[in-house]
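Asker: Pasting the sequence and the predicted coordinates here, then a few questions.
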Amino acid sequence: MNKKLLGLTLAAVMLLVPAFTGCSSGSKAATEDALADGVLSVAVDDTYLPMEFRDDQNQLVGFDVDFAKALGDALGVSVEFKTVAWDGIFNGLNAKQYDAIISSTSITPERQKSFSMTDPYVANGIVIVSRKDATPVKTFKELDGKTLGAQIQTTADIAAGKLKEQQSVNVEIKEYDGMLDAFAALQGKQIDNVITDVGVAMYYVAQNPDLFVVSSDVLTNEPIGITSRLEDKTTTTKFNEAIKKLQDNGKLTEISMKWFGTDMTKDIDTKLSVVE
């Protein structure tokens, strides 16, 4: 091939490149503002009561679901939900299968390095839950010789593994795909304790006050935020403005009272204390 023909061929290829870059099956093209098309595509793990789960009619409900809908109203966009297993939810975000994760995602220093995370919209930390018919576990060290259930790849699961090493605790950690399975195992005495987010723990205890008790203090401080791709800074700015609006107009308080019976959306401690 002569140089002139080679140059024309390369030029033609370069013209074609923009037509194919930034496109993926089932997702919108990458933009600085993921809300530009008027649609917010949100990923949730629908097994995490009371944050996001399926009711008796198989409808998607929960704190984060109500929050995401209120967020969409505040932003003037429609909201589409995509249910995704937790262990693949961050990979799906990076693959542009959706715009954001609104699924009880704890803000941690490690996640802040890899993703764009908003200001917190609800307080959070991890706690240990015991059965009422057993000796309550108040500290992680008291798990020595016991079995502990956690949802796989959550911050509670990660913290449990780290604390086991750091404190030399002989605890067997059993990982579950969802907290429904973990609490079913706790009720069935297949495990001795569960470690999970405080809001989740409070919900299960409220639903089963004769079975479960939150037995430990809150072990970490890891408030919950919206997760976007690292490059979507414009989207995160808009999210923060909408969160502030929902805090100021009382909508977040209303949603919190509905699901927790207390307001976990004001005066949130933003100083992170995370076991990673």
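Answerer: Noted; the coordinates are in hand.

Asker: CA only for contacts and neighbour counts going forward, please
Answerer: Noted.

Asker: Next up, the contacts around E80.
Answerer: Residues near E80 by C-alpha atoms under 8 Å, 6 or more residues apart in numbering: 39-42.

Asker: out of these, which are buried?
Answerer: Restricting those to buried positions leaves 39-42, with burial counted as 16 or more other C-alpha atoms under 10 Å.

Asker: ok, those residues vs K162, which is closest?
Answerer: V42 (30.3 Å; C-alpha to C-alpha).

Asker: show me what contacts that closest one?
Answerer: 68, 79-82, 98-102 are the contacts of V42 under C-alpha under 8 Å, 6+ apart.

Asker: If we use 10 Å, what do you get?
Answerer: 65, 68, 79-84, 93, 97-103, 226-228 (C-alpha atoms under 10 Å, 6 or more residues apart in numbering).

Asker: Strands along the stretch 51-200 of the chain, start to end?
Answerer: 52-54, 60-61, 78-83, 100-101, 115-117, 126-131, 147-151, 172-176, 193-197 (DSSP state E, counting those that start in this stretch).

Asker: structure B:
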Amino acid sequence: MQNAIRNFLFGSVVAVALAACGGESASGTASSSGESTGQKVVMGLDDSFPPMGFRNEKNELVGFDIDMAREAAKRAGLNVELKPIDWSAKESELNSKRVDMLWNGLTITPQRQQQLLLSKPYMDNYQIIVVRPDSVINTKADLNGKIVAVQDGSSAVDAVEADQNTAKSFKELKKYADNVTALMDVSAKRVDALVVDEVVGRYYVSKKLNEYKVLGDNFGTEQYAVAFRKDDQALEQKIQGALDSMKADGTSAKIATKWFGKDIIK
């Protein structure tokens, strides 16, 4: 899923590690802050995946998963170092102990469940349907005879095509190089709807709430988790405990609303 999303996001970025705070890293070296309180854990991420993790105009690492990780680490008494990595080699980075956990919109799959130690799902990523506020489209069935946009090569394409009956009812399934252009065409009435990953779609919709609405209906879901090495149950338990407490006291919901305009935490 992530590879498809990243195709349209912000171009190439410089993979430079940001030491968020002190202690020792996975490699045993000190972080740039010089602090030494608490165990240091290195978090591997892709820094070109907004809104989960990316660089802002000041070249600072920001995003939903980064906010979640920092809060969880604080509650667990840990110091987290953010380390951008080659996401296509994330399993190797983790198992070679260059990072201690992977946290950046990681989709749960049967293969990853066998190879990695995963947290409980913390988010459902639906394939949502975005339309204009004045649209008569309210359900998937209303897409009959309509022009529907998707990002070419994205998981939205697979999700739509898997629902054969609905897909056959479209006037056209129009594929775009990126979702930003597709959203512009929704506004301009060149297409009737866009099917897109919720984490991406809600991020952009939250910036222009008057231009779009998200339907209650969708084209399916996938789940996100944090990944650890199989033998690192201690770290997984600390992070899971922090995530549980963040959900219970509403902190996760606040972070989600900040980035997506809505609480979409599982």
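Answerer: Okay, I see it. In this text the structure is predicted, and so the values were computed from the model without any measurement.

Asker: TM-score them against each other, please.
Answerer: The TM-score (TM-score structural alignment, normalised by the length of the second structure) is 0.64; 228 aligned residues with a C-alpha RMSD of 4.0 Å.

Asker: circling back to that earlier point, please list which of the contacts of E80 of the first structure are also found as contacts in the second structure.
Answerer: Retained contacts for those in the second structure, judged by both residues aligned by TM-score structural alignment, their matches' C-alpha atoms under 8 Å, are 39-41.

Asker: the helices in the second structure, which residues?
Answerer: 2-6, 64-75, 90-95, 110-115, 155-162, 164-169, 179-187, 198-205, 233-248, 251-260 (DSSP state H).

Asker: Tell me which other helices or strands the fifth one touches.
Answerer: Spelled out, it's helix 155-162 of the second structure. Helices and strands touching helix 155-162 of the second structure, by 3 or more C-alpha pairs under 10 Å, 6 or more residues apart in numbering; DSSP states H and E, are helix 2-6, strand 123-131, strand 147-151, helix 164-169, strand 172-176, strand 193-197, strand 213-228.

Asker: about what we covered before: going through the contacts of V42 of the first structure, which ones are buried?
Answerer: Judged by 16+ other C-alpha under 10 Å, buried ones among those: 65, 68, 79, 81, 83-84, 93, 97-103, 226-228.

Asker: Next, format the strands of the stretch 51-200 of the first structure as TSV and append distance to T262 of the first structure.
Answerer: Shown next, in TSV, are the strands of the stretch 51-200 of the first structure (distance: least, C-alpha to C-alpha, whole Å):
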stretch	distance to T262 of the first structure
strand 52-54	18
strand 60-61	18
strand 78-83	26
strand 100-101	24
strand 115-117	25
strand 126-131	17
strand 147-151	24
strand 172-176	28
strand 193-197	15
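
Asker: Which of those sits closest to D263 of the first structure?
Answerer: strand 193-197 (15.6 Å).

Asker: what stretch of the second structure does the helix ranked longest in the first structure fall on?
Answerer: In the first structure, with assignment by DSSP H, the single longest helix is helix 3-20. Across the second structure, nothing matches helix 3-20 of the first structure (TM-score structural alignment).

Asker: Roughly how far does D210 of the first structure sit from G199 of the first structure?
Answerer: 18 Å (C-alpha to C-alpha, to the nearest Å).

Asker: These two - which one has more neighbours?
Answerer: G199 (24 against 11; other C-alpha atoms under 10 Å).

Asker: In this structure the more buried one contacts A123, no?
Answerer: Yes: between G199 of the first structure and A123 there is a contact under C-alpha atoms under 10 Å: 8.6 Å.

Asker: hey, what's in contact with both of the two?
Answerer: By C-alpha under 10 Å, 6+ apart, the residues touching both G199 of the first structure and A123 are M264.

Asker: ok so, going back, the strands of the stretch 51-200 of the first structure: which one's closest to K258 of the first structure?
Answerer: The nearest among those, by C-alpha to C-alpha, is strand 60-61 at 11.8 Å.

Asker: average distance between that closest one and the second structure?
Answerer: Compared with the second structure after fitting, strand 60-61 of the first structure deviates on average by 1.9 Å (mean C-alpha distance after the TM-score superposition for the first structure).

Asker: Distance from that strand to the middle of the chain?
Answerer: 15 Å (C-alpha atoms, centre = their mean, to the nearest Å).

Asker: matching residues in the second structure for that strand?
Answerer: Counting by TM-score structural alignment, strand 60-61 of the first structure corresponds to residues 61-62.

Asker: What is the burial count for M14 of the first structure?
Answerer: M14 of the first structure, neighbours per other C-alpha under 10 Å, totals 11.
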